[in-house]
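Trainee: what follows is a predicted protein model with its sequence.
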Amino acid sequence: MKREYERRHSRWYEVLLLGLGFHLLVGLPLVILLPSLERWGWEFWYYLPDVRTNTMIAIGLAFVASALTLRRMARFPGAQLAAYIMPTVSIAFLIAVALLFFTREGYTRQVMLGGYLVSLAWFFLGYFTGRRFRTLKLAMVPFGDTKRLRGSRQVDLRMLETTDLGGVRYDGVVADLRAMDLPPEWERFLARCTLCHIPVYHIRQISESLSGRVQIDHLSENEFGSLLPSLLYVGFKRVVDFCGALLLLPVLAPVMMVVAILIKRDSPGPAFFLQPRMGYRQRPFLMYKFRSMHNDMSGEDFTISEDDPRITPVGKWIRKYRIDELPQIFNILKGEMSFIGPRPESASLSEWYEQDVPFFSYRHVVRPGITGWAQVEQGYAAEIDGMAKKLQYDFYYIKHFSLWLDVLISLKTVRILFTGFGAR
C-alpha cells in the first residue's frame, strides 16, 4: 500500500481561513457593519435610503477590489505586501468616492472613512498574523538543476533525500523534469504526489517566480499557453493610458514648463531631446525627453555612468527622479507608448541586439513604457553589460502581462520617485 501524502493548507478550515472566502464571509460584513452601526445605530437596516445603500455598496466594492488586488500581487516576486496595503486600499476607496461624485450619488463621508480605516486594520492584521502561513514550503527532487535554487523569505526550499515526504506537508514539489538522470523510482514518486493533489513544478517555473526573470535561451509562452499577450487587456490598457494622459496633462504642463526654463538657463540648447526608438510591433518612433546633457557633446547612445561628463547639473537632478521622462506623455497620447511596459531602445541598439539575440524583437509585442518591470527590479542597466538581465525582466513582464502586474509596477515606481533608485 503506497503512502498517502497530504498537501499543506488543504484541510477545509485552512482553505477557508487562508482563502478569499474568509475575506468575503468575515471581513466584508465587518468593514460594512462597524462604521454603519457607529453612525446609524443598531436598527439602521430597518430604514435604508439611497445615501446609506450607496455608501455600503461603495465600501463593499472597494474592500473586494483591495482584497483581489493584494492577493494577485502577492504572486509576483518582490511584492512586499506590507508596504502596498495602504496605497492599494487608499486607491480603491478613492476610486469608489470618485465614482459616487461623478455620478452625483449621495453617500455618508463619515461611514466611508470608517470603512476605509477598518479595511486598513483588517488587511494589516491579516498580513502580520498570516505571514508565517504564506511562506511557501516546497520539496526539491535532488536531480538536475534543482540544486542551483536558493530560497527566500517567501519560499522555503527543502531538498529531499528519499522518495518520501517524511510526513511533512508541502505546498508543492520542485523537480527538473528534463533531467536525464532522474531515476524511475523518483518519477513514480512524482506521479504519486500528483495523485495526492500535491502540485509538481518544473524548476523553470520556480526559478522565474523567485527571480522575476525569464531565461532568454528560448521564447516562453504566457500562462494561457500562447506567445501573444491578451489582446483584450492590450485594448483596455490603451484606453486607460489615453484617458490617464489626458487627465494628467493639465497637471503636468506647469511642471514641464518650469523644467524647460531651468534647462534653458542651465546650458545652451533646446529644452527637449528627440531620439528615434523602436516601438510597438517594431515600428520606429520619436521619443520625447527633457534634455539632460550638454547639447554640443557627442558619445554613446547610452549613459556611461552616473558621472558621465555630458550630463548637466539640472540634468543629473531630473534624471534621478525621472522628471526627464515627463514629455513622454505626448508619446502616450499618440499611441506610441504606454505608462508601463519595456523601455524602448534606440533603433541602432535594437538592430545590434537583434544580431546577438534572434528573438530580441519579441519585446516589441507590447507597447514600450515610461516605467517597467526591469526598471523597478533592476534599476538602470548599462546597455552592454546589463542588457541580458534586462531582457529577462522584460520577457517576464510579457509572459505575465496583466492588470495586477501593472498595479505592482505602479506602486514600486512611486517608491522610486521618492528614492531615486536605479537612476543614472
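Mentor: Received, thanks.

Trainee: from here on, contacts and neighbour counts on C-alpha atoms
Mentor: Fine.

Trainee: excluding its backbone neighbours, what's nearest L68?
Mentor: Closest residue to L68 in three dimensions, ignoring its sequence neighbours and counting by CA to CA, 6 or more residues apart in numbering: L20, at 7.9 Å.

Trainee: for that neighbour, grab the count of nearby residues.
Mentor: Applying other CA atoms under 10 Å, we find 15 other residues in the vicinity of L20.

Trainee: how close does it get to L247?
Mentor: Distance, L20 to L247, using CA to CA, to the nearest Å: 34 Å.

Trainee: what does L274 give?
Mentor: Counting by CA to CA - L274 and L247 are separated by 24 Å.

Trainee: L28 looks like it's in a helix, true?
Mentor: Yes. L28 forms part of a helix when assessed by DSSP: H, G, I helix; E, B strand; the rest coil.

Trainee: quick check: closest non-adjacent residue to it.
Mentor: Closest to L28 by CA to CA, 6+ apart is G60, at 6.4 Å.

Trainee: check which residues of the helix or strand hosting that neighbour are buried.
Mentor: Mapping G60 onto the secondary structure by DSSP states H and E places it in helix 50-73. By neighbour count, and taking 16 or more other CA atoms under 10 Å as the criterion, the buried residues in helix 50-73 are 52, 54-56, 58-60, 62-67, 69-70, 72-73.

Trainee: could you pull out the helices for the stretch 151-300 of the chain?
Mentor: Along the stretch 151-300 of the chain, counting by DSSP state H, counting those that start in this stretch, helices occupy 184-195, 203-211, 231-266.

Trainee: what's the most buried one of these?
Mentor: helix 203-211 (a mean of 17; mean count of other CA atoms under 10 Å).

Trainee: who are the packing partners of that helix?
Mentor: When contacts are defined as 3 or more CA pairs under 8 Å, 6 or more residues apart in numbering; DSSP states H and E, helix 203-211 packs onto strand 172-175.

Trainee: got another, please set it beside the one above:
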Amino acid sequence: MTSAYRRAIFMVHVCLSGASPLAVGHRIAKNSLVILIARIIVAALNLVFVWLISHYLGKEAFGQYAVISSAFNLATDIPAAGMNLILIRQIAARDDLASQYLGAAMSLRVVIGGLLGLIATVVVALLPMPVEVRAACYVGILWMFSLLSIYVYTAVLFGFERFYLQSILNVANMLLTVAFTFLVLQVHSRWSLASVIGASALANAIVARVGFSLSFKKMLAPQKPHARHIYLDLLRESIPVGVATILRNLHERIDIFLLGKLRGSGEVAIFYAPYRIVQQLIVIPNMIVRPAYPILARFAREDATRFRNLLRKLVLAFVVIASLICSGLYGLSGVIIDRAFGEGFSASVVVLKYLCFVLFVMFPNSLLWFALLSLGRQISLTYGLVATVVINFVVAYLLIPSLGSVGACVGTLSGQLAFLVFCGIAIAFHKSGQGNPPLDQARFSNLEGQ
C-alpha cells in the first residue's frame, strides 16, 4: 500500500472520528440531492434515447432491442451487483487490503465476462432467430464487458463517497449513448439494431475508461492479490448477494406470474398498472440509502454504537418520509389511476390503496438490505429473501383465486413484512465479528508477514 494511500486513510479517519451526527446527516442529504439531480437528467436523456430508437427502428425492432438489452443487462447485473456492493463496503471501511480486492475484481471481471460471453454465444448460436437479431446479440456479448467495467469503477467512487463524480459520469454516459445512437441511426440498414447496441457499448466503454482513470489514479489503485484465496473470498462474499438479487427480482414478479396463471392477463393488467407506480417511487429511499451505505459500512467496522445510532435515525427518517408519501398516494389513488390509465382501470384504484401499505414497508426494507451488507451478513440477507419469496408465493397462491389482484397485494405485503421482521431480528442480535466480514484480518496479516 502506497504512502499516499496511508495518508489518505489517516485523514479520513481523523475527519470521521470527530464527525457529528449532524455532519453525517448533512453529508447523506447532500449526496442524495446530487444523485437525485443526476437521475432526473439521466431519466430525461433516457426518454430521448427511447424515442430515438422507437422512431427509427419501428415497433418490431424496438421490441427486439428491449428483449436483447434486458437480457444482457440482467445477465451482467446478477453476478456483478454483488461484487460491486462488497467492494463498496470494503473500500468504505478503508481496509489495508482493499486495493488487492480491487485487483481481484478487475481480474474476475474478465473471467466472468468470458464465461458469460461463452454461454451467450452458445445460446445465440442454438436459438432460431433472424440474422439481424443474431448479429445484435453478438454485439451485445461485447457490450457485457463494458457493463462489467462500470460496476468496478463505481465501487471505488461510491466507497470514497465521490457521488458527484459518479453522477457526472452517469450523465456523460447517457449523453454519449444518445449522441452515438443518433449518428448510427442516420444510416438506415438491416444492421440498425446491432448498431444501436454497439453505440451503447461504445459509450459505456469510453465512460468506463474515464472512470478507471479517475478512480485508480486519484483514489485507489488496484494491486495484484498476494494470496489466491482473495479471489475465492471475493466470490464467496459476492455470490450470496447475487443470489439475493435474483430472489428479490423473483419476489417483485411472482405475483404477476401467479395472476396470469390463475386469473388471466386482464387481472394482471389491473395489478401491474398501480404496481409500476410503486416501483418508480421506491427509487426515493434508494437515493437516500446509497450515499448512506459507505458510512454504514465504515461505522459497522469501527464503532457499533455509531452504526446503530445512524441506522436508528435513518429508519425513523424513512418511516416519516414513507408516511407522507403513502398517505398522499392513498388519498389521490383515484385521481392518479384515472389520469394515468383511464376509466378501464377503475379496479386498480383499490389495488393501489393496498399497495400503499406495501410501499410503506418497502422504505425501511431498502435500508435494512444495506445494513445487513454493512455488517457482513449477506448469508442472512439471502435467507431472509428465501423466506420472503416462500411466504409471498404461499399467501398469493391461496388468495389470488378468490381475491384476484387484492390477493396479490396481500401476498406481496406478507413477503415484505417477513423480510422486515427477519432483518430486524438479524440486526438486533448481531454480535461483533459475527457473519462474513470481508476480510479476516488476522489471517491476512499472517500471510502478508510471510
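Mentor: Okay, I see it. As the structure is a computational prediction, the values presented were derived from the model and not from experiment.

Trainee: report the TM-score for the pair.
Mentor: Put the two chains on top of each other and the TM-score (TM-score structural alignment, normalised by the length of structure 1) is 0.25; 145 aligned residues with a CA RMSD of 5.1 Å.

Trainee: how about the helices in the stretch 51-200 of structure 2?
Mentor: According to DSSP H, counting those that start in this stretch, the stretch 51-200 of structure 2 carries its helices in the segments 59-92, 98-126, 131-159, 163-185, 192-218.

Trainee: which of these sits most buried?
Mentor: Here the criterion is mean neighbour count by mean count of other CA under 10 Å, and of those the winner is helix 131-159, at a mean of 22.

Trainee: can you give the distance from that helix to the centre of its chain?
Mentor: For helix 131-159 of structure 2, the separation from the chain centroid amounts to 15 Å (computed by CA atoms, centre = their mean, to the nearest Å).

Trainee: that helix versus helix 192-218: what angle between them?
Mentor: Interaxial angle of helix 131-159 of structure 2 relative to helix 192-218 (axes from the mean of the first three to the mean of the last three CA atoms, to 10 degrees): 20 degrees.

Trainee: list the contacts of the residue most central in space within structure 2.
Mentor: Taking CA atoms, centre = their mean as the criterion, A81 is the residue nearest the geometric centre of structure 2, at 6.5 Å. Contact analysis of A81 of structure 2 by CA atoms under 8 Å, 6 or more residues apart in numbering lists Y151, V241, G242, T245.

Trainee: which of those has the most neighbours?
Mentor: V241 (27 neighbours).

Trainee: and it, what does it touch?
Mentor: A81, G82, M83, Q378, I379, L381, T382.

Trainee: now do the strands in structure 1.
Mentor: Under the criterion DSSP state E, strands of structure 1 are mapped to 136-140, 155-159, 172-175, 200-202, 272-278, 284-290, 338-340, 369-371.

Trainee: and the first one, what other elements does it pack with?
Mentor: What that stands for is strand 136-140 of structure 1. With contacts defined as 3+ CA pairs under 8 Å, 6+ apart, strand 136-140 of structure 1 has these neighbours: strand 155-159, strand 172-175.

Trainee: just the second one next, same as before
Mentor: The helices and strands touching strand 155-159 of structure 1, judged by 3+ CA pairs under 8 Å, 6+ apart, are strand 136-140.

Trainee: buried residues in the strand it packs on?
Mentor: Neighbour-count burial for strand 136-140 of structure 1, with 16+ other CA under 10 Å as criterion, is recorded at L136, K137, L138, A139, M140.

Trainee: of those residues, just say which sits nearest to M86 of structure 1.
Mentor: Nearest to M86 of structure 1 among these is L136, at 24.1 Å by CA to CA.

Trainee: surely the closest one is in contact with V173?
Mentor: No. Here L136 of structure 1 does not reach V173: they are 10.8 Å apart, not a contact under CA atoms under 8 Å.

Trainee: related to what we said a few turns ago, in JSON lines: the contacts of A81 of structure 2, plus secondary structure and distance to I270 of structure 2.
Mentor: As requested, the contacts of A81 of structure 2 are exported to JSON lines (DSSP: H, G, I helix; E, B strand; the rest coil; distance: CA to CA, whole Å):
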{"residue": "Y151", "secondary structure": "helix", "distance to I270 of structure 2": "36"}
{"residue": "V241", "secondary structure": "helix", "distance to I270 of structure 2": "32"}
{"residue": "G242", "secondary structure": "helix", "distance to I270 of structure 2": "31"}
{"residue": "T245", "secondary structure": "helix", "distance to I270 of structure 2": "26"}
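
Trainee: what's the closest of those to G113 of structure 2?
Mentor: The closest of the contacts of A81 of structure 2, once distances to G113 of structure 2 are taken by CA to CA, is Y151, at 12.2 Å.
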